[in-house]
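Peer 1: got a predicted structure here, sequence first:
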Amino acid sequence: MKIFIFGIGKKEQPVAEQWAKQTGVQIDFTAQELNAQTISLAKGADGISFQQMAPVYDEKIYQTMAENKTFLLGTRSAGIDGLNKEYLKKYQINACNVPVYSPRAIAEHVLTLTMMLLRQMPRLLQREQQQNFILDGLIGREIHELTVGVVGTGHIGLVTAQLFKALGATIIGYDKYPKNDIEHILTYRDSLEDVAAKADILTLHTPYLPENHHLIDQKILGLMNSDSLLINTARGPLVDTQALIHALQNGQIAGAGLDTLEDEMFYVNKTKSQQVEQNPYIEKLLTLDNVIVSPHIAFYTLQASKILMENSLNSLYALYTEGTADSLIQL
């Protein structure tokens, strides 16, 4: 078997090489993203593993895979919204993801963003560049006095709730499919509106689906209190960014920590000179002293990166040798 790996990082390469040595599977790789131009690099491979911000929607990618008899595709992520299911079906390509890797990695980043915002770090760092150390406007808040609203209580949401609970916060949550026996961690509310109205910190942990596009919109932002924070480490399109900017500028909410953003593929993992297309929101957000934007790195820890690579390769190997895998995406 041969697997071609797209978007490999310096820390991932030794992991992939060690896996190949242990399994006897041939691998090849590139740091480039998977697209209609680079797909030719994978000719001769039985399977492809990739990780990137840009979605894999171009039919030419799937068509070329089929022509090259490459019928296995694995995304090194939990989310599958970057794949085109129509073309997977059309060209009979089996795809897999990594449903669970390191929920703690994302949860700790949520905590990091929250702590920075609670202690006014964006404003402090802006002032620091001007040698301005006036205390006015830098007063912070303590987590144990606050209510955290967790939207989506899957693996990541639940670990996030546990971390905040350990720090003494009151935890409330909303999920279309509530879990049983977690009353010791959080209390479910009947609606997103109820959670938004009561939470000092609203953190998102739901997958992106067409039905929850702009889940956090002008209406929900209007229900939040003026001291509240919004944290998004899930998917950018869950938030109506224009409505969020308006809410931040007008004091409807106190701040936002955004690890993911609409149209983030225009800037994530790129320098300014490499950003051929301009993200419509990034410049405005970066001028605000109550916002933190990180480049979709909540998952990006040594442990999570290792798990993502190994699990992706293991799933492709299972699909090749057994015809199925636990992480097979149902079409």
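Peer 2: Thanks, I have it.
Peer 1: okay, CA-based contacts and neighbour counts for the rest of this
Peer 2: Fine.
Peer 1: what packs against the helix or strand containing Thr321?
Peer 2: When elements are assigned from DSSP states H and E, Thr321 belongs to helix 302-322. For helix 302-322, the contact count by 3 or more Cα pairs under 8 Å, 6 or more residues apart in numbering; DSSP states H and E identifies helix 13-23, strand 47-50, strand 72-75, strand 94-96 as packing neighbours.
Peer 1: run the last query once more with 6 Å
Peer 2: The contact analysis (3 or more Cα pairs under 6 Å, 6 or more residues apart in numbering; DSSP states H and E) places helix 302-322 against no helix or strand.
Peer 1: distance of Val98 from Ser327?
Peer 2: 6 Å (Cα to Cα, to the nearest Å).
Peer 1: was I right to think Asp259 contacts Thr233?
Peer 2: Yes: Asp259 is in contact with Thr233 according to Cα atoms under 6 Å; the separation is 5.0 Å.
Peer 1: thinking again about what came up before, comparing Val98 and Ser327, which residue is more hemmed in?
Peer 2: More neighbours surround Val98 than the other of Val98 and Ser327, with 24 against 21 (other Cα atoms under 10 Å).
Peer 1: and the comparison structure, right after this:
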Amino acid sequence: MNVACFSTKSYDRESFDQLIPKHAHQFTYLEPKLDKHTVSLAEGYDAICAFVNDHLDAPVLKKLAALNVKKIVLRCAGYNQVDLEKAAEYGIQICRVPAYSPEAVAEHAFALILSLSRKTHKAFNRVRDNNFSLEGLAGFNLHGKTIGVIGTGAIGKAFCSIALGFGCKVLAYDLIESKELKTMGVEYLGLDDLLMQSQVISLHCPLTPGTKHLINKKTLELMPKGVMIINTSRGALIETKSVIRALKTKKIGYLGIDVYEQEEDLFFRDLSEEILMDEQITRLMSFPNVLITGHQAFLTKEALNQIAATTLFNLDEMEAGKKLTHEVKIES
């Protein structure tokens, strides 16, 4: 199949180019993200490959259907950006990569925790300026701390395993409890109890109507003063304005995020020569106890190779007319 790959970066090309020769597909790499302004670039292709911030809303899907593009492969796990009802209406098949390297994201979440807890990001900058003072760099031990994990799918499980290895008490909340994690010593609680008892809270749940703004003014009030919040899942799990207020009152002692509610026009781009017009992320970056990375938790060689392999597998099944292993559709 001829595939138009949107929102492409160099690391996408490298991972796909290694595997494409083993498959009967031709990829055209496009740098622009997919939206109503760029969807016309899909004309003449059999399928498109999209990423997390590409638009797959009703107008875009309608245009794709008009262009006779009826196959979409997502090179990501989340699909909250897809209007599944319209996709079904237009007869568009959609597949995703349900899991690539859960360890990659879990390890990045812990990298944020360790950087914040030991202030290594600050120490790095100081030493580069020949400042070897330890003033203001006192951190805290993770051993013995209580970590709350919201969402215990593949990434959440990997995160729990790491936290247990650090000697932490691990609490978890999920609609489906893992017997494996319970055996390992993880304790499942209701969400409110988890929020009240956790000194560190890490988010590993999908973005759904029920989880949007899970961290908000009300839930923040339940947390202990000085709590650390980590988000490597989806930006809209956090209500940014409430988190900013909680940082100002020191309710939140540390914040580490790899995703951001309004990241679409910021992340995956070099804006170093521009003035950021997003006042909320500018405010977040002004806090000394906030660490932000640009949606890089997934970015390991192992994860990229798995994403490419699964995406090409999905295209193989689509072309062969097989039952789709990783299809995304409305539950009947």
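Peer 2: In hand now; what should we look at? Computed from a prediction, not measured in an experiment: that's the story for all the values here.
Peer 1: strands of the stretch 151-300 of structure 1, residue ranges please.
Peer 2: Listed from the start of the chain, the stretch 151-300 of structure 1 has strands (DSSP state E, counting those that start in this stretch) covering 170-174, 187-188, 201-204, 229-232, 255-258, 291-293.
Peer 1: mind giving me a markdown table with those and columns for distance to Met265 of structure 1 and mean neighbour count?
Peer 2: Putting those into a markdown table (distance: least, Cα to Cα, whole Å; neighbours: other Cα atoms under 10 Å) gives the following:
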| stretch | distance to Met265 of structure 1 | mean neighbour count |
| --- | --- | --- |
| strand 170-174 | 29 | 24 |
| strand 187-188 | 34 | 18 |
| strand 201-204 | 20 | 26 |
| strand 229-232 | 16 | 25 |
| strand 255-258 | 14 | 26 |
| strand 291-293 | 14 | 21 |
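Peer 1: in a markdown table, list the ones you listed along with distance to Tyr300 of structure 1.
Peer 2: Putting the strands of the stretch 151-300 of structure 1 into a markdown table (distance: least, Cα to Cα, whole Å) gives the following:
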| stretch | distance to Tyr300 of structure 1 |
| --- | --- |
| strand 170-174 | 26 |
| strand 187-188 | 30 |
| strand 201-204 | 18 |
| strand 229-232 | 15 |
| strand 255-258 | 15 |
| strand 291-293 | 15 |
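Peer 1: which residue, neighbours along the chain excluded, lies closest to Thr325 of structure 2?
Peer 2: Leaving out its chain neighbours, the residue that sits closest to Thr325 of structure 2 by Cα to Cα, 6 or more residues apart in numbering is Asn314, at 7.5 Å.
Peer 1: one step back: mean per-residue distance, the helix holding Thr321 of structure 1 versus structure 2.
Peer 2: Plainly put, helix 302-322 of structure 1 ends up 1.4 Å away from its match in structure 2 on average once the two are laid over each other (mean Cα distance after the TM-score superposition for structure 1).
Peer 1: burial count for the nearest residue in space to Ile80 of structure 1 that is not next to it in sequence?
Peer 2: Distances taken as Cα to Cα, 6+ apart put Asn97 closest to Ile80 of structure 1, at 7.0 Å, once the chain neighbours are dropped. Around Asn97 of structure 1 there are 25 other residues, counting by other Cα under 10 Å.
Peer 1: and Glu322 of structure 1, by the same measure?
Peer 2: Other residues within reach of Glu322 of structure 1 by the criterion other Cα under 10 Å amount to 9.
Peer 1: where along the stretch 201-331 of structure 1 do the helices fall?
Peer 2: Ranges of helices within the stretch 201-331 of structure 1 are 218-223, 241-249, 282-287, 302-322, based on DSSP state H, counting those that start in this stretch.
Peer 1: one step back: so which of the strands of the stretch 151-300 of structure 1 is nearest Tyr267 of structure 1?
Peer 2: Each of these has some distance to Tyr267 of structure 1 by Cα to Cα; the shortest is strand 291-293, at 11.2 Å.
Peer 1: tell me what the closest one is packed against?
Peer 2: Contacts defined by 3+ Cα pairs under 6 Å, 6+ apart place strand 291-293 of structure 1 against strand 255-258.
Peer 1: the strand it packs on against structure 2, how far on average?
Peer 2: Mean deviation for strand 255-258 of structure 1: 0.5 Å (mean Cα distance after the TM-score superposition for structure 1).
Peer 1: what helices or strands is that strand leaning on?
Peer 2: Secondary-structure packing of strand 255-258 of structure 1 (3+ Cα pairs under 6 Å, 6+ apart): strand 229-232, strand 291-293.
Peer 1: so the residue lying farthest from the centre of structure 1, which of the three states?
Peer 2: Relative to the centre of structure 1, and counting by Cα atoms, centre = their mean, the farthest-placed residue is Ile134 at 35.6 Å. The three-state label for Ile134 of structure 1, taken from DSSP: H, G, I helix; E, B strand; the rest coil, comes out as coil.
Peer 1: can you tell me what the residue nearest to Thr325 of structure 2 aligns to in structure 1?
Peer 2: Asn314 of structure 2 is assigned Ser315 in structure 1 as its aligned equivalent, the criterion being TM-score structural alignment.
Peer 1: isn't Ile92 of structure 2 up against Asn68?
Peer 2: No: between Ile92 of structure 2 and Asn68 there is no contact under Cα under 6 Å: 9.3 Å.
Peer 1: the two - which one has more neighbours?
Peer 2: Between Ile92 of structure 2 and Asn68, counted using other Cα under 10 Å, the more crowded position is Ile92 (20 against 17).
Peer 1: how close does the residue nearest to the more buried one when sequence neighbours are not counted sit to Cys49 of structure 2?
Peer 2: Spatial nearest neighbour of Ile92 of structure 2, excluding adjacent residues (Cα to Cα, 6+ apart): Lys70 at 4.3 Å. Using Cα to Cα, one obtains 12 Å as the distance from Lys70 of structure 2 to Cys49 of structure 2.
Peer 1: ok, now Phe6 of structure 2?
Peer 2: For Phe6 of structure 2, the distance to Cys49 of structure 2 under the criterion Cα to Cα works out to 6 Å.
Peer 1: comparing those two, which residue is more hemmed in?
Peer 2: When Phe6 of structure 2 and Cys49 are compared for neighbours, Cys49 comes out ahead with 28 against 23, by other Cα under 10 Å.
Peer 1: what residues does that one make contact with?
Peer 2: Cys49 of structure 2 makes contact with 5, 72-74 under the criterion Cα atoms under 6 Å, 6 or more residues apart in numbering.
Peer 1: sweet, I'm off.
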